[in-house]
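Visitor: Take this sequence and fold it.
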Amino acid sequence: MINEPRAGRPRASSRETLAEAACELFLEQGYGSTSVADITQRAGVSRSSFFNYFASKSDVLWSGLDARIEQALTAISNLGSDAGGAELRAILVRVMTDFAPDPLALALRNATVMGLEEELVRDTGLRQARLAAGIAEAACRADIGAIRADILGAAYAAALMSSLRVWAERGAGSGSLEALLNEAMSDVHELPWRI
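Guide: As a prediction, this is how the structure comes out:
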């Protein structure tokens, strides 16, 4: 018996279809005025399909970066006690490598139109704090004092999140995100990993 293809959208495209529908609606009517039901109706999929891909409306914006941050935190937690700033910076650059324009970049560029300013500040802060804590823990394992480790964690996390914001605001196709991050991290170099 030959298997017939299943009806409906291919699984790989439903996520992108939902994200595209969400971004269109956020631009048209604002983030706060857009419901999950609006998004699923625009995308032509069921509510359960939405929750197969996203935990919340906010997750539409952040899921791509969150996956990259999770990979970075795993790599950072695996740094040995002899690790230095170069190893950390390489991990952070991988977060931004091949980062294509996505719903988050669109939201950062159009935050005012989408009514997302407060949401983005809060959600950026959560991710920045999480990344800073992971970096600070790695610094402590490398025998860096707690205060200096916290400062380094905050500085590197801010460099990453700020680079992403500036890149998106300039227009994601206008330059290299990795170059922006490397420039930002060179500013952090004034706080050397080791004294």
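
Visitor: hey, let's count contacts and neighbours off CA atoms from now on
Guide: Will do.

Visitor: separation between the spatially most central residue of the chain and residue 14?
Guide: Central residue of the chain (C-alpha atoms, centre = their mean): residue 65, 2.4 Å from the mean position. Counting by C-alpha to C-alpha, to the nearest Å, the gap from residue 65 to residue 14 is 19 Å.

Visitor: Show me where the protein has its helices.
Guide: Taking DSSP state H as the test, the helices found in the chain are 11-29, 36-43, 47-53, 57-77, 85-96, 103-109, 111-114, 117-141, 146-170, 177-188.

Visitor: Name the surrounding residues that touch the second one.
Guide: Taking C-alpha atoms under 8 Å, 6 or more residues apart in numbering as the criterion, the residues outside helix 36-43 that touch it are 17-18, 21-22, 25, 46-47, 50, 57.

Visitor: so how far is that helix from its chain's centroid?
Guide: 23 Å (C-alpha atoms, centre = their mean, to the nearest Å).

Visitor: tell me the angle it makes with helix 11-29.
Guide: For helix 36-43 against helix 11-29, the angle by axes from the mean of the first three to the mean of the last three C-alpha atoms, to 10 degrees is 110 degrees.

Visitor: Another sequence for comparison is provided below:
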Amino acid sequence: IFLCTAFAMQTSLLQEELLSPPPTEVAVNDSALSEDRGSLVVTLSEPQAQWLEAFWFGTVVRKHPHCRIFLEGRASLCVEGALAGESLDEFQERWRRLVMGAVKKVDVEDLGNMDADALREAIPEDGLLKLSEHEREASVKVVFGENQHLFLAGAKGKLERKCFGIRNLLSHYHWRLSGRDVAFEEMVAQR
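Guide: A predicted model of the protein is given here:
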């Protein structure tokens, strides 16, 4: 039985809408309330949800070992496991505050329509390893969106100062995919 809470976000993925914080209104489904175990579902933007999964879930699970936290789909964050003796309202408020606090720290940058599915397929395994290494070092998540857009999600300062390697790697493979990349050997041969 689930206590469902959803933050309404418009489906349009315009950059202004992604950067604005989600509304703080809480919708509770009274027919899904459970007296012994609470659950929470929060709908976020895809980049926010993916960043939370990559960099926030581990910390939360260590601090709250009684809870189970996971993504359902690409953007629905689910939390299960209210504390013994904790009312459903307390559970709802505590986790709403935790999630909203984490989401406030995440900025999203839309890199535009870069044919994300094809781009991901075009990056070889060693390129994906380099990309994940850069992501870990900068605490930034690269999200290949369902709408073919590419997103960077992370703290504002990290997006501004620490993403050169990520941007460089992504632009390199995007240029190769679009056929505009000239191999070094070809450039040297022309001289």
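
Visitor: List the TM-score for the superposed pair.
Guide: Once superposed, the chains reach a TM-score of 0.30 (TM-score structural alignment, normalised by the length of structure 2), with 92 aligned residues with a C-alpha RMSD of 4.7 Å.

Visitor: how much space between the residue nearest to the centre of structure 1 and residue 111 of structure 1?
Guide: Remark: distance between residue 65 of structure 1 and residue 111 of structure 1 (C-alpha to C-alpha) = 17 Å.

Visitor: where along structure 2 do the helices fall?
Guide: Using DSSP H, the helices of structure 2 run over residues 15-19, 46-55, 57-63, 88-104, 116-122, 125-138, 156-161, 164-178, 184-190.

Visitor: Tell me which of those helices sits most buried.
Guide: Comparing the helices of structure 2 by mean neighbour count (mean count of other C-alpha atoms under 10 Å), helix 46-55 comes out on top with a mean of 22.

Visitor: Can you list the helices and strands that it packs against?
Guide: Applying 3 or more C-alpha pairs under 8 Å, 6 or more residues apart in numbering; DSSP states H and E, one finds that helix 46-55 of structure 2 contacts strand 68-72, helix 88-104, strand 107-113, strand 141-144, strand 149-154.

Visitor: ok so, going back, mind checking the helices of structure 2 for the one nearest to residue 144 of structure 2?
Guide: Residue 144 of structure 2 lies closest to helix 116-122 among the helices of structure 2, at 5.1 Å (C-alpha to C-alpha).

Visitor: As JSON lines, the helices of structure 2 with distance to residue 144 of structure 2 would be great.
Guide: Formatted as JSON lines, these follow (distance: least, C-alpha to C-alpha, whole Å):
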{"stretch": "helix 15-19", "distance to residue 144 of structure 2": "15"}
{"stretch": "helix 46-55", "distance to residue 144 of structure 2": "9"}
{"stretch": "helix 57-63", "distance to residue 144 of structure 2": "20"}
{"stretch": "helix 88-104", "distance to residue 144 of structure 2": "19"}
{"stretch": "helix 116-122", "distance to residue 144 of structure 2": "5"}
{"stretch": "helix 125-138", "distance to residue 144 of structure 2": "12"}
{"stretch": "helix 156-161", "distance to residue 144 of structure 2": "16"}
{"stretch": "helix 164-178", "distance to residue 144 of structure 2": "11"}
{"stretch": "helix 184-190", "distance to residue 144 of structure 2": "28"}
